[in-house]
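Trainee: Task: produce atomic coordinates for the following.
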Amino acid sequence: MALAPVLGQQAPALSTCTKADAQPACTAVRGDRSEGWKAQSRAEVLAQHGMVTTSQPLAAQAGIEILKKGGNAIDAAVAAASVLTVVEPMNVGVAGDLFAIVYVAKERKLYALNASGTAPTGATPERFAKLGYRADPANWGPGSGMPPGGILPVTVPGSVWGWDALVKRFGTMDFKQVLAPAEAYAREGFPISQRVAAEWVLSPALPLKGCCTKLDPDSVAAWYVDGRPPVAGEIYRSPDMAKTLRLLQAEGAQAFYRGEIARALIAKSTAEGGTMTMEDLAGYRGEWVELAHTTYHGHDVYELPPPSQAWAALEMINILEACVPVWTPGRTLASMGPRDPQYWHLMVEAKKLAFADLISFNADPDRVKVPVDRLLSKDHARSLCAKVDPKRASTTGPRGADTGAGDTVVLSTADDQGNMVALVNSSFDNFGSGLTVPGYGFTLHNRGGLFSLDPRSPNVIAPHKRPYNTLSAGFVMDGDQPLMSLLLMGGDMQAQGHAQVLVNIFDLGANVQMATDMARFRHSQVPNRLVLEQGLYDLVGKDLAAMGHVLGPPSSTGVGGFQAIIVQRPEGKDGPHVYRAGSDHRKDGQAAGF
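Mentor: Model (predicted):
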């Protein structure tokens, strides 16, 4: 099996790609870096005692620091996540959403946490109608009729609750220790990278979100320097965020949900016309949930369940496994390889089918029955094969708007005991709602923008309901032992990106960094549009257009940033582990180990 050289239990070569023609993956087109040196690549990182991979080197190093001080993978994950709220504030903040999957080595078991936000009191379709917002009749899916920014799509934050739940249940340290690196960076400052500067300049310009006529003055005060966004190389400090982190260190999560920070948050919400109450904050609870599951080439693959879109990655790989032999008898994805236009055609068509089900059914499972077991059955995958023409592009299924590029951070950690974490944290949009809590250095997220105002939708907004969520995290298991954690930031790119990288590894035999570097596509259901990275566009774009695919301009902006750790046991299943990590060259990230 192509996977064996990478994940096998016996000592393998470091890559299947030792000769120019060894595997189709060896000649795959690598994606472009959106900023900086476009030819950048890197080797996978190998270590035995600990590993952290994130989109920002300072966050990765903070996680390693915690591991070296005796913390475990859970402590390191929360430390790295909190640093990312400081060094990538356009992507994530303390008032965001969080999901995590934790592998607890002593129990040989996966746990999954949903700490995503809930709609506040008063969030009803009727209230939005009175304010002039109505569902788009051409789109009943996520986001139909919802304003994209400002106070109206703000949901009750879950990030801090999630950090607290992770540390208390599985960690060995407390907030005072794990938040220390983040507090230091907020207080002392950190240098702005080229990529962060390029993303920072896009917000908090609320007029770009189509909801407001002026900038939030509190956001300007917090995120601008002398009336402008910070530039690359400049040292940025956030004393207000440092204060918030010190309050969390001293008082724990209750400072955010019941104390001083909560009062400031509600004051800002009320001043902007929001309906969130102190009771909404104090009553917030995340959920420990059961993961969605399928198998792919004999391995157990787990993804987050609804309202996360992650489970659609499982349906996508189910479709590929069931239907490629039907669509192209005698050929496999591995034999085609990524230089063959049909390889990409079949991948995109599988995505369309999976996302048609996703848009039709995905919602808060506490409010709506989501038939995940049926949708992830092998029989369901086989029933979809006839819907695809192996030589012509199809139209998309139920209408649902593209959820945008997304502004999110993902990270994975592993420790000497074998514990692992895959964590995703987000403000949804660039600087979330664009509204900043004055004096505390964080924006309110706008995940509620993925509710629908259409009463036919399972995702219709209601008080205390969780919206459709793009945040995704996954694990590949070999029985009760982990083989791989995987995460990819970037709106609706997340589930389709997970599937693409899984194919890179399971079908093409790529190592974890190569699987990360290889070019990706991003397809949106509405409008029906396929975007390829430049090198891939040059290679197969004309052929895919001739097959009927509607191509947008080539771009790497929306294809996300991948992070993953593979676990290898070269001396056998019960022998010592070796961690092999990859970090996406499209971001500033770093895989660091020791």
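
Trainee: make it CA atoms for all contacts and neighbour counts henceforth
Mentor: OK.

Trainee: Packing partners of whichever strand or helix holds Y537?
Mentor: When elements are assigned from DSSP states H and E, Y537 belongs to helix 534-546. Counting contacts by 3 or more Cα pairs under 8 Å, 6 or more residues apart in numbering; DSSP states H and E, the secondary-structure elements packed against helix 534-546 are helix 341-361.

Trainee: Tell me which residues of the helix or strand following the helix it packs on come out buried.
Mentor: Where DSSP H and E defines the elements, the next helix or strand beyond helix 341-361 is helix 372-375. Neighbour counts over helix 372-375 (16 or more other Cα atoms under 10 Å) mark 372, 375 as buried.

Trainee: Likewise for stretch 246-260?
Mentor: For stretch 246-260, by 16+ other Cα under 10 Å, it's 246-249, 252-259.

Trainee: The structure of the following sequence is requested for comparison with the preceding one:
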Amino acid sequence: MSLLTYPYPSRRMATVARNGMVATSQPLAAQAGLRIMQQGGNAIDAAIATAACLTVVEPTSNGIGGDAFALVWAKGELHGLNASGPAPQSISIKKLKELGHEKMPVMGWIPVTVPGVPSAWSALSERFGRLPLTEVLKPAIEYAESGYPISPILGRYWSRAYQAYKTRAKGTEFEEWFRVFAPNGKEPGIGEMWKSEDHANTLKEIAETNAESFYRGRLAKKIASASSQQGGFLREEDLAAYRPEWVEPISVNYKGYDVWEIPPNGQGLIALMALNILKEYTFTHREEADAVHIQLEAIKQAFTDGKTYISDLKTMKAKVTDLLSDEFAKAARKKIQLTAQVPEPGTLPRGGTVYLATADSDGNMVSFIQSNYMGFGSGVVVPGTGIALQNRGHDFSLDSEHENALAPGKKTYHTIIPGFITKGGEAVGPFGVMGGFMQPQGHVQVAMNMIDFGLNPQAALDAPRWQWIEGKKIEVEHEFSNHLVHQLAEKGHQILVAHDSGGFGRGQVIVRNSETGVLTGGTEHRTDGSIASW
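Mentor: Prediction:
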């Protein structure tokens, strides 16, 4: 089966091009990546340019102070980059409990871990890029300096965040957020201009120092100083010691295609465990209750195991090879029954992330994802820098016996995951679906839409989605077929029909024809999605 050209009803036609393609959630960012490619950069340069631009034109989901992961196809091989940061060395469960915390806070300095985003840009540029960061970051710097108009979906999420922060963000550590992101005493409205000169200056400094200032220079001192003054645990030593990690991607063979993810601490392992369970089933039609039921039960079982075992790879007791073994999948498959079952994990929270995919005419392809988590992240912005910091540490447990227990220098369970598909040792292409714990569920659905059901990249993204919430509770988009809703309910699933598609993830896909080099792309209608190509 080919994942390239086949007709299927969809909201939009797939985009087809030959020389290069950038797919992401913001038109301005997609165009920034294409601009860099047309100026002589490759797909890796385009990915960095797009990612940097997204910190400016979609700050509701990501920022300079977040984490990043990437899968890069270059020179006939797939390379993995883990640019997530660890907890500060000075933090501990004991200290937080002495401060009165029974669980990790959502906002403020306490859940801030070492940011990995700038290190990802630097590492990718050094290893694979053609152009210097000073050129690659120019589009992002220009938008931060001169401003840009707020797009519709961006404006909606910005407004939601502002309304929430008005009631939740009361401490002095949040004052800079309001100064930067609500400069006139309110959030910028749709069509209104917004800019941040501090953000532009920080991007310039990152570009000029190849991110050294962020970890071992002036910016590092400003971050650490703000943390010390406002009760945080992050220090200069934490930033100085940090380096991103090149890792070996992990995969399962799903019906002739190898589906790849980043190994833990990311949750991509959950998507692979689910596909490993599902690979022995034959699915002929997307809109069959039995098919959807089996997918739901598989993802529930994969989440049960994933939430039990996934943490920092250095401390995980379980081996990835064991979790992806045929024996483990077979045992999980036996647990799937004719009716809905109740797994162990509790309610799954939602998150905020950006994803992008790029490809060039030389065969390079990138699957890249970065996030501040839960929208704007911690709500903390380092004064005078425009750096909005993530709250990724919120996922740590304060139960010392938990696999993902907080510890100094430890990386937490991470929700953001880039995906990639190969076949017979050749690249098919990058794919991803951003959105907290929806991500592995989205990866499974998009991959199956293409591999099992023959949908092109655009149709694979446009198809209505489901997501497991907790127990037997399943949420489906309002476009989900009524007959499926009723039939799944008869199998014991508690179905909630959502009229807002914002919680069902936002994805991008690029597929390459190995014979012609033609690129076919799909982008997300659930956000301000766009593909730039030539």
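
Trainee: circling back to that earlier point, how close does the helix holding Y537 of the first structure sit to the second structure?
Mentor: Helix 534-546 of the first structure, aligned to the second structure and superposed, deviates on average by 2.5 Å (mean Cα distance after the TM-score superposition for the first structure).

Trainee: In helices, which of the buried residues of stretch 246-260 of the first structure fall?
Mentor: Of these, the ones assigned to helices by DSSP state H are 246-249, 254-257.

Trainee: related to what we said a few turns ago, could you point out which element follows the helix holding Y537 of the first structure?
Mentor: Helix 534-546 of the first structure is succeeded, C-terminally, by strand 561-568 (DSSP H and E).

Trainee: so where is that next one in the second structure?
Mentor: The aligned range for strand 561-568 of the first structure in the second structure is 506-513, by TM-score structural alignment.

Trainee: Skip the chain neighbours and tell me the closest residue to the equivalent of R392 of the second structure over in the first structure.
Mentor: Matched by TM-score structural alignment, R392 of the second structure corresponds to R447 in the first structure. Leaving aside its sequence neighbours, R447 of the first structure sits nearest to F428 (Cα to Cα, 6 or more residues apart in numbering; 5.6 Å).

Trainee: Which residue of the second structure sits opposite the one you found in the alignment?
Mentor: Using TM-score structural alignment, F428 of the first structure lines up with Y373 in the second structure.

Trainee: now do W223 of the first structure
Mentor: Aligned partner of W223 of the first structure by TM-score structural alignment: F181.

Trainee: which residues sit in contact with that match?
Mentor: When contacts are counted by Cα atoms under 8 Å, 6 or more residues apart in numbering, F181 of the second structure is found next to 187-188.

Trainee: one more time with 7 Å, if that's ok
Mentor: E187 (Cα atoms under 7 Å, 6 or more residues apart in numbering).

Trainee: Distance of the aligned residue in the first structure for D322 of the second structure relative to V410 of the first structure?
Mentor: Residue pairing (TM-score structural alignment): D322 of the second structure is matched to R374 of the first structure. Relative to V410 of the first structure, R374 of the first structure is positioned 29 Å away (Cα to Cα, to the nearest Å).

Trainee: Could you count how many residues lie near A546 of the first structure?
Mentor: 12 (other Cα atoms under 10 Å).

Trainee: Which residue in the second structure aligns with it?
Mentor: By TM-score structural alignment, A546 of the first structure lines up with E490.

Trainee: cool, R42 of the first structure as well?
Mentor: In the second structure, R42 of the first structure lands on R12 (TM-score structural alignment).

Trainee: Excluding sequence neighbours, find me the nearest residue to that match.
Mentor: R12 of the second structure's closest residue in space is Q458 (Cα to Cα, 6+ apart), at 6.8 Å.

Trainee: Right, I'll leave it there.
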